[in-house]
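In: Sharing a sequence plus its predicted fold:
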Amino acid sequence: MIQLNHEDEELHWRSPNEPPFQISGFAWWSQEHKYRRLPVVVSGAIREEVDDLANHTAGGQIRFQTNATKLMIKVRLYGPNNMDHITATAVNGFDCYLGLPGSQLYYGTTRFPHNANEYESVFFESVEPELRCITLNFPLYQGVHEVQIGVNSDATMVEYPPYGNEGKVIVYGTSITQGGCASRPGMAYSNILSRRFNIEFINLGFSGNGKGDPEIAEFISQIENPRCLMLDYDANCVNVDGLITTMPEFIRIFRSRHSEVPILVVSRTPCGYEHVRASTYEERVARRNYQCGLVRELRNQGDLFIYFCDGADLLGEVWNECTVDGLHPTDLGFMQIANGLTPILKGILQIC
């Protein structure tokens, strides 16, 4: 359990597991009340790597309203930051946005020692006591055992307004989908999109392990009230044969339960070093052509609810400046991806 310091006694500490807090981004939260992106399964039911990554809390959010003049958070993590090319604030941190969806503005990010596996941090203090909508984004590359939210003892706390659109947008993919290498949680592209659409987003990016596993397709097909499924796992397939082997079956499994829920297939974004590695470019084009052809074939067979997006179109003319390491996007890259996907999703979801 998180220990409270003597100085914190003036604050009122609450668990976000209870009203008026709303937990979103965890599809199995209502059944299991765990900060986990897949249901708890017996050993061997899914690959061990995916099982471990499911404990990473990418895409999770805590939403509430308060007129607090001081807002703090206490966090107990699975472990300290162990990444060498992602900031600690993205791996282990929470960040804070104020405002309703569509008008949320970034306020701040937790600060803590680089090797900390638990910490407390102040989001704001000495602000006017006005009722504000608060969204806290969970860490992208770490598990969270426990969270406590602290506000001044005389603060009012009420529920966040409900989503304006029913359903969930499910994003399945890779380390890029999970959020590597954003500088903080709110800059993962699924979180950027969640601020633009008044609908819940579910981030199922599994770093290095978005390989189109049929077991994961089964779990995804069981998520209640899906509004759209994005398949963005191209980059984790060793070659085009990996897509040929997995993608038709992945789509078939989802379609067995959801015949008319839109599916958006997104091919991988360009690598920063393609201009000197012709084989890398040719491989990406082969993958793109396969996915585009598969979508065309399925539409010709009568599935009018499946769509294709060429990942090369998402980064635009600045594609070569958008990554940390030639592959994983910076905040600039994630913003470009979100900007490219926004009009596509507006059309598919029919949300203005």
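Out: In hand now; what should we look at?
In: make it CA atoms for all contacts and neighbour counts henceforth
Out: Will do.
In: which one's the longest helix in this protein?
Out: If you go by DSSP state H, the chain has its longest helix at helix 278-300.
In: Mind listing what's buried along that helix?
Out: 284, 285, 287, 288, 290, 291, 292, 294, 295, 296, 298 (16 or more other CA atoms under 10 Å).
In: Is it correct that the fifth one is in contact with residue 240?
Out: Yes - between residue 290 and residue 240 a contact is recorded at 7.5 Å, counting by CA atoms under 8 Å.
In: tell me the strands in the stretch 101-250 of the chain, going along the chain?
Out: 105-109, 118-124, 132-137, 144-152, 157-158, 168-173, 200-205, 226-232 (DSSP state E, counting those that start in this stretch).
In: The third one to strand 118-124, inter-axis angle?
Out: The reference is to strand 132-137. Orientation of strand 132-137 against strand 118-124 (axes from the mean of the first three to the mean of the last three CA atoms, to 10 degrees) gives an angle of 150 degrees.
In: Show me what strand 132-137 is packed up against.
Out: The contact analysis (3 or more CA pairs under 8 Å, 6 or more residues apart in numbering; DSSP states H and E) places strand 132-137 against strand 61-66, strand 95-98.
In: got the angle for that strand vs strand 61-66?
Out: Strand 132-137 and strand 61-66 are oriented at 160 degrees to each other (the same axes, to 10 degrees).
In: Need the residues that contact strand 132-137.
Out: For strand 132-137, contacts defined as CA atoms under 8 Å, 6 or more residues apart in numbering pick out 59-67, 94-100, 160, 185-186, 191.
In: Please state the offset of it from the chain centre?
Out: Here strand 132-137 is found 16 Å from its chain centre; the criterion is CA atoms, centre = their mean, to the nearest Å.
In: again, but for the longest one
Out: Strand 144-152 sits 21 Å away from the centroid of its parent chain (CA atoms, centre = their mean).
In: Then the shortest one?
Out: On the basis of CA atoms, centre = their mean, the separation between the geometric centre of strand 157-158 and that of its chain is 25 Å.
In: quick one: contacts of the longest helix of the chain?
Out: For helix 278-300, using CA under 8 Å, 6+ apart, the contacting residues are 234, 239-240, 243-244, 248, 265, 267-268, 270-271, 274-275, 304-308, 310.
In: right, and residue 213 touches residue 245 too?
Out: No - in this structure, residue 213 is not within contact of residue 245 by CA under 8 Å, at 10.2 Å.
In: So these two - more neighbours on which side?
Out: residue 213 (16 against 12; other CA atoms under 10 Å).
In: also this one, for the comparison:
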Amino acid sequence: MKNFLFSLGALLCVLCIGPASAAEKPEPNYVDAATLTLVNKPHATKQPFHRVEVADYPDLSKTVRLYYTYSTGVAVVFRTDSRTISARWTTTDRKPSTHMTGLSQKGMDLYIKRDGEWVFAGIARPGLGADHKATLVEHMDGTEKECLLYLPLFDEVKTLEIGVDAGARIEAAPNPFRHRIVVIGSSITHGTGLSRPGMAYPAQLERATGFEFVNLGASGQCKMEQFFAHVAAACEADAFLFDSFSNPSAQQIEERLEPFVATIRAAHPTTPLIFLQTEVRESRNFNDKIRKFEDDKRAASEAGMQRLLKQDKNIYFLNPGMPLGDDHDATVDGVHPSDLGHGRILEVIRPQIVKILKKHDIR
């Protein structure tokens, strides 16, 4: 009886362990993403996944210096015939924010071009620490595909490798986007509150228009300080888009708007400068102090822009610039637009931006 039970137990172990071992997937072949095509950067950086070479701007504030090491908006473009696409990457061990998903902060999302359109394909779900590994999509057919992988919004990517099946090809693809529009802005531009990186309105704009949109959003920091103007002045850009009225007070807008524009104009005399009026915040609905602060700064931005519009024919003001609708359901916390909110912003500003760019033969 004992021998029978022992034999039965051994058989069960074989049945349980054997199939699991047989089902284990082979390790992907990994390629350093830095050897592929990186897009949505204003210039090359020593650390490939940083947005800005912060050492070139000694006047950056400590917080903005940190934020510009984040990979916000940066994407990897490549071609592969692999049936599975994986990734392994390292970030910092920064703790997640309460109003952000781990996926938007440290994860990635993948788009694949189909019939001329970028179609969502999968996500790279991050771990809880600094080391991450994920399969983004599997069980695809073996035809060659053009891929666009958006990097994390709110962390520094230290290393990134793209994994493909053994024997599959992977190679850098040409930049699929034309021209370059640099976006400087607040946490809204940065993508605070979104579910995943590709949902930020600059990323949605580039997929919808075919233009390259460089995301230089800096959460809570964009108050038209001169160092932002210095960054813009150093960029090679066909146009600029500014979300510059979300963070500053009315007094800061009155004092800083014209010097901010003057610094940029010294380097880009005729480049289109498109300014977005800020959102109407839901946090003002029942808070009279916030309501007055927001009303004052919106009035200051309107007055300041009217002065500039009279002086410069290549400056534009979209008002409303960040419309969220009338149902009060398009933010995650009364301030930061959700995926729905960014979609509503895109719906209104996209045709206006395209029309302005076309006027400047950017098409």
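Out: Ah, there it is. This is a predicted model, so every value here is computed, not measured.
In: Drop the TM-score for these two in here.
Out: Here the TM-score for the pair of chains, by TM-score structural alignment, normalised by the length of the first structure, is 0.89; 337 aligned residues with a CA RMSD of 2.1 Å.
In: rewinding a little: would you format the helices and strands packed on strand 132-137 of the first structure as a markdown table with mean neighbour count and distance to residue 329 of the first structure included?
Out: Output for these, formatted as a markdown table (neighbours: other CA atoms under 10 Å; distance: least, CA to CA, whole Å):
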| stretch | mean neighbour count | distance to residue 329 of the first structure |
| --- | --- | --- |
| strand 61-66 | 22 | 22 |
| strand 95-98 | 22 | 19 |
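In: With residue 55 of the first structure as the reference, name the closest of these.
Out: Closest of these to residue 55 of the first structure is strand 61-66, at 14.3 Å (criterion: CA to CA).
In: now what about the closest one, what contacts it?
Out: Identification of contacts with strand 61-66 of the first structure by CA under 8 Å, 6+ apart yields 16, 20-25, 130-138, 155-160.
In: What span of the second structure is that strand aligned with?
Out: Alignment of strand 61-66 of the first structure against the second structure: residues 75-80, by TM-score structural alignment.
In: if I've got this straight, residue 253 of the first structure is in a helix?
Out: Yes - under DSSP: H, G, I helix; E, B strand; the rest coil, residue 253 of the first structure sits within a helix.
In: Relative to residue 164 of the second structure, how far out is residue 77 of the second structure?
Out: 14 Å (CA to CA, to the nearest Å).
In: ugh, typo on my part, it should be residue 343 of the second structure
Out: In terms of CA to CA, residue 343 of the second structure sits 32 Å off from residue 164 of the second structure.
In: next one: residue 127 of the second structure
Out: Distance of residue 127 of the second structure to residue 164 of the second structure, computed by CA to CA: 20 Å.
In: re earlier: which of the contacts of strand 61-66 of the first structure are buried?
Out: Buried among those (16+ other CA under 10 Å): 16, 20-25, 131-138, 155, 157-158, 160.
In: In which helix or strand does residue 266 of the second structure reside?
Out: helix 250-267 (DSSP states H and E).
In: against the first structure, where does that helix fall?
Out: So helix 250-267 of the second structure sits over residues 240-257 in the first structure, by TM-score structural alignment.
In: Could you count how many residues lie near the counterpart of residue 139 of the second structure in the first structure?
Out: By TM-score structural alignment, residue 139 of the second structure lines up with residue 126 in the first structure. Neighbour count for residue 126 of the first structure, taken as other CA under 10 Å: 9.
In: Confirm for me that residue 126 of the first structure is in contact with residue 71.
Out: No - counting by CA under 8 Å, residue 71 is not a contact partner of residue 126 of the first structure; they are 9.6 Å apart.
In: before we move on, the earlier item: look at residue 343 and residue 164 of the second structure and report which has more neighbours.
Out: A direct count of neighbours by other CA under 10 Å for residue 343 of the second structure and residue 164 places residue 164 higher, at 24 against 19.
In: Just give me the match in the first structure for that one.
Out: Residue pairing (TM-score structural alignment): residue 164 of the second structure is matched to residue 151 of the first structure.
In: next one: residue 206 of the second structure
Out: Checking with TM-score structural alignment, residue 206 of the second structure has residue 194 as its match.
In: any idea how far its match lies from residue 104 of the first structure?
Out: With distances taken as CA to CA, residue 194 of the first structure is found 10 Å from residue 104 of the first structure.
In: Centroid-nearest residue for the second structure?
Out: Most central residue of the second structure, judged by C-alpha distance to the mean C-alpha position with CA atoms, centre = their mean, is residue 73 at 3.0 Å.
In: and it, what is it in contact with?
Out: Residue 73 of the second structure makes contacts with 40, 150, 151, 152, 153, 197, 198, 202, 203, 214, 215, 216, as judged by CA under 8 Å, 6+ apart.
In: coming back round to it: ranking the strands of the stretch 101-250 of the first structure by mean neighbour count, which comes first?
Out: Highest mean neighbour count among the strands of the stretch 101-250 of the first structure (mean count of other CA atoms under 10 Å): strand 200-205, with a mean of 28.
In: how big is the offset of that strand relative to the second structure?
Out: Average distance, strand 200-205 of the first structure versus aligned residues of the second structure after superposition (mean CA distance after the TM-score superposition for the first structure): 1.0 Å.
In: Would you agree residue 270 of the first structure falls within a helix?
Out: No - counting by three-state DSSP, residue 270 of the first structure falls outside a helix, being coil.
In: What lines up with it in the second structure?
Out: Aligned counterpart of residue 270 of the first structure in the second structure: residue 280 (TM-score structural alignment).
In: Can you give the distance from the longest helix of the first structure to the centre of its chain?
Out: Mean-position distance between helix 278-300 of the first structure and its chain equals 25 Å (CA atoms, centre = their mean).
In: same check, this time on stretch 164-174 of the second structure
Out: On CA atoms, centre = their mean, the centre of stretch 164-174 of the second structure falls 24 Å from the chain's centre.
In: Equivalent analysis for stretch 173-187 of the first structure, please.
Out: For stretch 173-187 of the first structure, the distance to the chain centre is 7 Å (CA atoms, centre = their mean).
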